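# with the input below, show me the fold.
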Amino acid sequence: MAAARDLRATETAADGGDDAIELAKRHLIQPWPYAGSVGAEARALIGEGDGIYITDNTGKRLIDGPAGMWCVNIGHRREELAEVMYDQAMALSYNTPWYTMNAPSAELAMRIAGHAPGDLSHVFYTTGGSSAVETALRFMQFYNNVRGRPEKKLILSRGGAYHGSTYLSASLNGRPRDRDWMDGADDLVVKLSSPDPFRRPAGMSLAVFTDFLVDQFRGTVARVGADKIGAFVGEPVQASGGVVVPPDGYLKRIREICRENDILYVSDEVVTAFGRLGHVFASGDVFGIDPDMITFAKGVTSGYFPLGGVIISERLLEELRRSNHPDAMFGHGLTYTSHPVGCAVALRNLDILEESVLAHTREVAPYFQAQLKTLEELPLVGEVRGMGLMGCVECVADRESKDPLQLDKDVGKRIDAHCHELGLLVRPLINMCVMSPPLIITREQIDDMVGILREGISRTMDDLRKEGVWRG
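Below is the predicted model:
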């Protein structure tokens, strides 16, 4: 049966690839399209996956460098997860969360709470990361309304941040070009500087930069007013902003300011949770903080089923239960909240992470970081940074000025194209290449990945020199 399934998948990829590409150009709107090609483009067609590898429609086998989108943590084609999906769907495929519940969602909430820091003990499920952040923000608004503080609604976010694509979550984003043509709830958001040590002012020490960030945060609270600010939302590591790892101690100091000013600290762990940094949650185990809420998604099912959620502090719920408005309703929910199939998959995925994958990630992560770091030998590379099994190679035209190649903003795409030809899928972000492979990757596979990336960057340097846009 397995052999027949594999043969059918191969035939579909080979025979149906051209048809799928044409159908996409005629009928499919891709995420994040440009106006000039919206609804009329096709992207790399992937036919199948196995372990850390994917195969495109031409039959080329590629290392899945981004693990899908930071999410295929235990790798492709895990039969255990497919079986759980089938079994749960045959038992109960769906139930309405408005007036019924299912057992997998309750068990998963208990398991998740057991890994969460502090008193985070209750889970609200969503369909993904954007809806998880949206839920956390709506909960903050509800919480302050019930407590009689309707003016305490502003949200602090940072440059370089990425928190989602729904209206409120996208309003927090601080990456270049994300909001150039898109509207947002700008009246609700106050932006702070990115905690990116690579881009700190020339001559500024890391310690002084950290103090600057903390002083800016404290000063913003004083200027805007703590009575107006409802939440701070921050990724422990800014993922889609270029794998920005904050300075040591920075998050702890921000957490304390939030606590002092009754500002809810929302740790956005959509990327970093469920193993990416070697732990189920990075907030407590890696950074030593106990947020008021943690958002998660992606790795909770290793991408096999859309699921996300928010873990909420017992303290916040107890304050609501003690309020003078016991009939106040949190008017928020999703059709697929607490989906039984998604929760069943997440339970088995968590089993696999706990059994071996988390320990394996902690064991290979230093090697992954060290091998990536060797790419700084290349003159086009300004910095390699990362943590756990997430890393970023940032290319610059000049290391002194840190010019991000203004003449060629698509240098990341150039590198990705060369790497694709060589057997590696890269996630290009303007002048950066982001790598976040499946957590099951081995040292030998890390060597293969970094070797291909080195050659892809080298070929890109040759192209830029020939075109006269770079002389490095």
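# please count neighbours and contacts with C-alpha atoms only from this point.
Noted.
# my guess is T272 contacts D285, does it?
No - taking C-alpha atoms under 8 Å as the definition, T272 is not a contact partner of D285, at 11.4 Å.
# give me the neighbour count for N261.
Here the number of neighbours of N261 (other C-alpha atoms under 10 Å) works out to 16.
# next one: the host helix or strand of F209 to chain centre, how far?
Per DSSP states H and E: F209 is located in helix 206-224. Offset of helix 206-224 from its chain centre (C-alpha atoms, centre = their mean, to the nearest Å): 25 Å.
# touching the following helix or strand past that helix from outside, list them.
Using DSSP H and E, the helix or strand that follows helix 206-224 towards the C-terminus is strand 229-234. By C-alpha atoms under 8 Å, 6 or more residues apart in numbering, the list of residues contacting strand 229-234 from outside reads 137, 140-141, 144, 152-158, 161, 221, 258, 262-268.
# looking at T272 and D285, which has the bigger crowd around it?
Neighbours were counted for T272 and for D285 using other C-alpha under 10 Å; T272 has more, 30 against 16.
# nearest residue to M390 in space, please, no chain neighbours.
Nearest non-adjacent residue to M390, counting by C-alpha to C-alpha, 6 or more residues apart in numbering: S436, 4.4 Å away.
# how close does A44 get to D18?
11 Å (C-alpha to C-alpha, to the nearest Å).
# compare with the first, here's sequence two:
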Amino acid sequence: MELVAENAPKTETGTTAPASIPQADARHVLHPWADLSSLGTQDALVISTAKGVRVRDSEGKSYLDAIGGMWCMTLGYGREELAEAMADQARKMAYYTPFGDVSSEPAARLAEKLASLSPGDLNRVHFTTCGSTAVESAIRIAHYHFAAQGQPERRHVLSRINAYHGGTYLTQSLSGKSADRTLFHYEAGFVHHLSSPGYDPDRSNLSAEEKLQELLSEMEAEIKRIGPDKIACFIAEPIMASGGVLTPPEGYQKATCDLCHKYGILYISDEVVTGFGRLGHFFASEVRFGLEPDMVITAKGLSSGYQPLGAVLVSDRIASALAKNAPADKPVFSNGFTYSGHPVACAVALANIEIMEREDICGHVRDVGPYFIEKLRELRGEDIVYTVRGDHLMACVECWTGEEIGPTAANMALAQRVDSYCQEAGLLVRPYENLCILSPPLIIERADIDRIVAILADALNRAEADLKAGKL
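Got it, this is the predicted structure:
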């Protein structure tokens, strides 16, 4: 099928001339998180090819990809082993239904492998298509878990301001980023948001211990206000990713997990971003933060972005309770998706894990991650940098004009200008509000880290000059 632009000119033969890719995109594609004010006129950056940590646009310009696609391109672009795993499984068996008692070899083997990598007794795996559907499934599992035990009133869910948990109706309701709340409808009856746990010792007037106690006191007060016998679960990213790479005070993750278990509330750790190597481990919950969740969410790096895939890792305790307490007249677990445990996606994920283990990708991240944060923190001396925060290969540079902090119109315009200068120099960062978010592929080396920081420094200087000259 040829791409045809609206009001496209006729060729000499009288047929309509195919549109260019940007024209076709502008005319026909409604992008996720699109700016509707420019719908139909947007000039999309069309990425055509990619290799390693670099991508190339349709005009042939090369960029260092400092956002890893979208947190997910962990092993880098153009990995032949992943492409071959995809092709081999597609030739062998591209798809069959995962419903009921039907499975595939890749799904069974991947579930077994994930159980071996996960913390605690998370030995049961429910496959989904992405992080959003995995989070939604985890909440439904929590609801079913309590309802099957005669506690259907335990349906309330605790989340947090600045959290991001996905793009479905329920997961958008769980998310607490005010910028993402527009004219859609959101669940407010059983979803509750605690304060953002982000703690920046460079900017806070509180000590880490004071901040921790403040957050825990608020959480316990909210539990008592709602009623612990009415709360099903608490869902939390160990480090808030899309919300601005927000790191809680030390001890927060374990302390909130302990508080949940004190009141019989399930703890769901959303490791869509922090898992699969970004913090230097397959899963960060236990080894980095000392907690054993009741469920863990994974996606993105699970397949290194080569295939859409997500999963909920469920504790044996919960899985056993589901089976034991399922209604005798209707014992069906009625949650899942056409492409749950897709054999091609699972085959890629298995190959991805094999490469990560063979090449010690997690060890590499533990080596270069601190260097990445150290070099970025050198940018704190720039006048338009409010702060720099991060952990291993997830980081954020927060911009400000020197007046109000946060996502004001002036601060956001400044960050957009920084992003524009970075792109001009061949670096892709992720602009969000007044933030420049970075999450490069896990295979990145020190030389490219140095290049990221050098380009960012120059972009910050140029944007500051524009600010002083009244061009913003």
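# follow-up on the earlier one: among the contacts of strand 229-234 of the first structure, which are in helices?
L137, M140, Q141, N144, V221, C258 (DSSP state H).
# quick check on these: which are buried?
L137, M140, Q141, N144, V221, C258 (16 or more other C-alpha atoms under 10 Å).
# so the helix holding F209 of the first structure matches what in the second structure?
Aligned using TM-score structural alignment, helix 206-224 of the first structure spans residues 208-226 in the second structure.
# just to revisit the earlier point, distance from the helix holding F209 of the first structure to the second structure after superposition?
Helix 206-224 of the first structure: mean distance to aligned residues in the second structure after superposition is 0.7 Å, counting by mean C-alpha distance after the TM-score superposition for the first structure.
# next, the buried residues of that helix.
By 16+ other C-alpha under 10 Å, the buried positions in helix 206-224 of the first structure come out as F209, T210, F212, L213, V214, F217, R218, T220, V221.
# and for stretch 120-140 of the second structure?
For stretch 120-140 of the second structure, the neighbour count (16+ other C-alpha under 10 Å) marks 121-139 as buried.
# got it, and stretch 56-73 of the second structure?
56, 62-73.
# in strands only, show me the buried residues of stretch 120-140 of the second structure.
R124, V125, H126, F127, T128 (DSSP state E).
# just give me the residue right at the centre of the first structure.
V271 (3.1 Å; C-alpha atoms, centre = their mean).
# alignment lookup: that one to the second structure.
Checking TM-score structural alignment: V271 of the first structure goes with V273.
# could you find the closest non-adjacent residue to that match?
Computed as C-alpha to C-alpha, 6+ apart, the closest residue to V273 of the second structure that is not its neighbour in sequence is W71, at 6.4 Å.
# from L158 of the second structure, how far out is the one you found?
Taking C-alpha to C-alpha as the measure, W71 of the second structure falls 25 Å from L158 of the second structure.
# contact partners for the nearest residue to C362 of the second structure once chain neighbours are set aside?
Closest residue in space to C362 of the second structure, ignoring its immediate chain neighbours: G280 at 4.4 Å, by C-alpha to C-alpha, 6+ apart. For G280 of the second structure, the contacting residues are I361, C362, G363, H364, V365, R366, G369, H392, by C-alpha under 8 Å, 6+ apart.
# now distance to A349 of the second structure and neighbour count too, for those residues, in TSV please.
Formatted as TSV, these follow (distance: C-alpha to C-alpha, whole Å; neighbours: other C-alpha atoms under 10 Å):
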residue	distance to A349 of the second structure	neighbour count
I361	15	23
C362	16	20
G363	19	16
H364	19	17
V365	19	24
R366	22	17
G369	23	26
H392	23	22
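# R140 of the second structure - nearest residue in space that isn't next to it in sequence?
Nearest to R140 of the second structure is N335, by C-alpha to C-alpha, 6+ apart, at 7.9 Å.
# which SS class is the residue mapped onto that neighbour from the first structure?
When the first structure is aligned by TM-score structural alignment, the residue opposite N335 of the second structure is H332. Three-state call for H332 of the first structure (DSSP: H, G, I helix; E, B strand; the rest coil): coil.
# over to G284 of the first structure?
Going by three-state DSSP: G284 of the first structure is helix.
# need the counterpart of it in the second structure.
Taking TM-score structural alignment, the alignment pairs G284 of the first structure with E286 from the second structure.
# tally of neighbours for that match?
By other C-alpha under 10 Å, 16 other residues sit near E286 of the second structure.
# could you do R5 of the first structure as well?
Using other C-alpha under 10 Å, R5 of the first structure has 10 neighbouring residues.
# what about it, helix or strand, and which?
Here R5 of the first structure, judged by DSSP H and E, is contained in helix 2-15.
# who does that helix touch, helix- and strand-wise?
strand 46-50 (3 or more C-alpha pairs under 8 Å, 6 or more residues apart in numbering; DSSP states H and E).
# the match of N335 of the second structure and F124 of the first structure, how far apart?
Distance of H332 of the first structure to F124 of the first structure, given as C-alpha to C-alpha: 10 Å.
# in the first structure, what range does stretch 115-131 of the second structure match?
With TM-score structural alignment as the criterion, stretch 115-131 of the second structure aligns to 113-129.
# ok, and what's touching the matching stretch?
The contact list for stretch 113-129 of the first structure (C-alpha under 8 Å, 6+ apart) reads 109-110, 112, 132, 135, 163-164, 270, 280-281, 283-285, 289-293, 295-298, 306-315, 334, 336-338.
# derive a ChimeraX selection command for the buried subset of those.
Per 16+ other C-alpha under 10 Å, the buried members of the contacts of stretch 113-129 of the first structure correspond to this ChimeraX selection:
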select :109,112,132,135,163,164,270,280,281,283,284,285,289,290,291,292,293,295,296,297,298,306,307,308,309,310,311,312,313,314,336,337,338
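# ok, longest helix in the second structure?
When the second structure is scanned for its longest helix (criterion: DSSP H), the result is helix 446-468.
# mean per-residue distance, that helix to the first structure?
Relative to the first structure, helix 446-468 of the second structure is 0.9 Å off (mean C-alpha distance after the TM-score superposition for the first structure).
# report all helices and strands that that helix contacts.
Counting contacts by 3+ C-alpha pairs under 8 Å, 6+ apart, helix 446-468 of the second structure is packed against helix 361-377, helix 409-424.
# just tell me what S165 of the first structure corresponds to in the second structure.
Under the alignment (TM-score structural alignment), S165 of the first structure pairs with G167 in the second structure.
# neighbours around its match, how many?
For G167 of the second structure, the count of nearby residues is 18 (other C-alpha under 10 Å).
# do E256 of the first structure as well
E256 of the first structure has 14 neighbouring residues, counting by other C-alpha under 10 Å.
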